[in-house]
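1. sharing a model that was predicted from the sequence below.
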Amino acid sequence: MPSANLTMITPVEHCRSCGRPIVWAETAAGKRIPLDPEPSERGNVTASLHTGVLHAGVVRGPQRDGLRAAHQPLYLSHFTTCPDADTWRTNR
């Protein structure tokens, strides 16, 4: 998977719980989602910059597999990797 570190295109913050770097993206529903800035082999989130806003979309199944096969970078929600994620989750 190519290196496509999101820190090159958007400001980096640090998780208030674990201190690891994160970037914020916006979903199609207009919600903010924290992403780990490095691509991951386990990733299932696309990220693209449009008009200065980082947009994220979750991909599953064949779409995810196709992007991986095409060596497109995929990212993980920081909720997946943060040891304190449950502290920040909200009810949907």
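-> Nice, thanks for sending it over. Numbers count the residues shown, from 1 in each chain.
2. contacts, neighbours, all on C-alpha from now
-> Noted.
3. wait, what's in contact with the most centrally placed residue in the chain?
-> By Cα atoms, centre = their mean, the chain has its centre lying nearest to Leu35, at 3.2 Å. By Cα atoms under 8 Å, 6 or more residues apart in numbering, the contact set of Leu35 is 22-25, 75-78.
4. out of these, list just those in strands.
-> Mapping those onto strands (DSSP state E) picks out 22-25.
5. got another, please set it beside the one above:
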Amino acid sequence: MIPTKRELRACAECGRPILWTVTRAGARMAVDPRPDERGNQACYRIAPRTWQSRSLDGTDALPPAPHEHRFVPHVATCKGRKAAPPATLPENVIRLDPRRRSARRR
């Protein structure tokens, strides 16, 4: 099932159309608007302009049902994602990433 144009919104980062879905946990997830066999989200319409999604990645995940179609999460294809921080920082700036990782290992 392909979403209608009224169900699509523009991504704030790249401007491409996206479909907002609601996961079974109640969180919102953006997916690309066209079904794709490489996708890891099973999505289906539950009401007008409302789509449900569930992950197909877990060990206990069931394959897509006949009424579900595979979609790719938009975060995997978004061209407007922010770039990583620069490799060299000014002298008065301390990078916290390595310290956070080491704190988690303790």
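-> Thanks, I have it. Owing to the predicted nature of the structure, the values given are computational and were not obtained by experimental measurement.
6. hmm, back to that, could you report the distance from the corresponding residue of the second structure for the residue nearest to the centre of the first structure to His69 of the second structure?
-> Using TM-score structural alignment, the partner of Leu35 of the first structure in the second structure is Val31. As for Val31 of the second structure, its distance to His69 of the second structure is 12 Å (criterion: Cα to Cα, to the nearest Å).
7. Arg45 of the second structure now?
-> According to Cα to Cα, Arg45 of the second structure and His69 of the second structure sit 10 Å apart.
8. and those two? Which one has more around it.
-> Taking other Cα atoms under 10 Å, Arg45 of the second structure and His69 do not tie; His69 has more neighbours (21 against 17).
9. hmm, the more buried one is touching Cys43, no?
-> Yes - if you go by Cα atoms under 8 Å, His69 of the second structure and Cys43 touch, sitting 5.5 Å apart.
10. how far away is the closest residue to Pro64 of the second structure other than its chain neighbours from Asp97 of the second structure?
-> Nearest non-adjacent residue to Pro64 of the second structure, counting by Cα to Cα, 6 or more residues apart in numbering: Ala42, 5.9 Å away. According to Cα to Cα, Ala42 of the second structure stands 34 Å off from Asp97 of the second structure.
11. which one's more surrounded, those two?
-> More crowded of Ala42 of the second structure and Asp97, by other Cα under 10 Å: Ala42, with 22 against 9.
12. okay, and whatever residue of the first structure lines up with the more buried one sits in which element?
-> Mapped onto the first structure by TM-score structural alignment, Ala42 of the second structure lines up with Thr46. Assigned by DSSP states H and E, Thr46 of the first structure falls within strand 45-50.
13. for that strand, which helices and strands make contact with it?
-> strand 53-58 (3 or more Cα pairs under 8 Å, 6 or more residues apart in numbering; DSSP states H and E).
14. quick one: the strand it packs on to chain centroid distance?
-> 8 Å (Cα atoms, centre = their mean, to the nearest Å).
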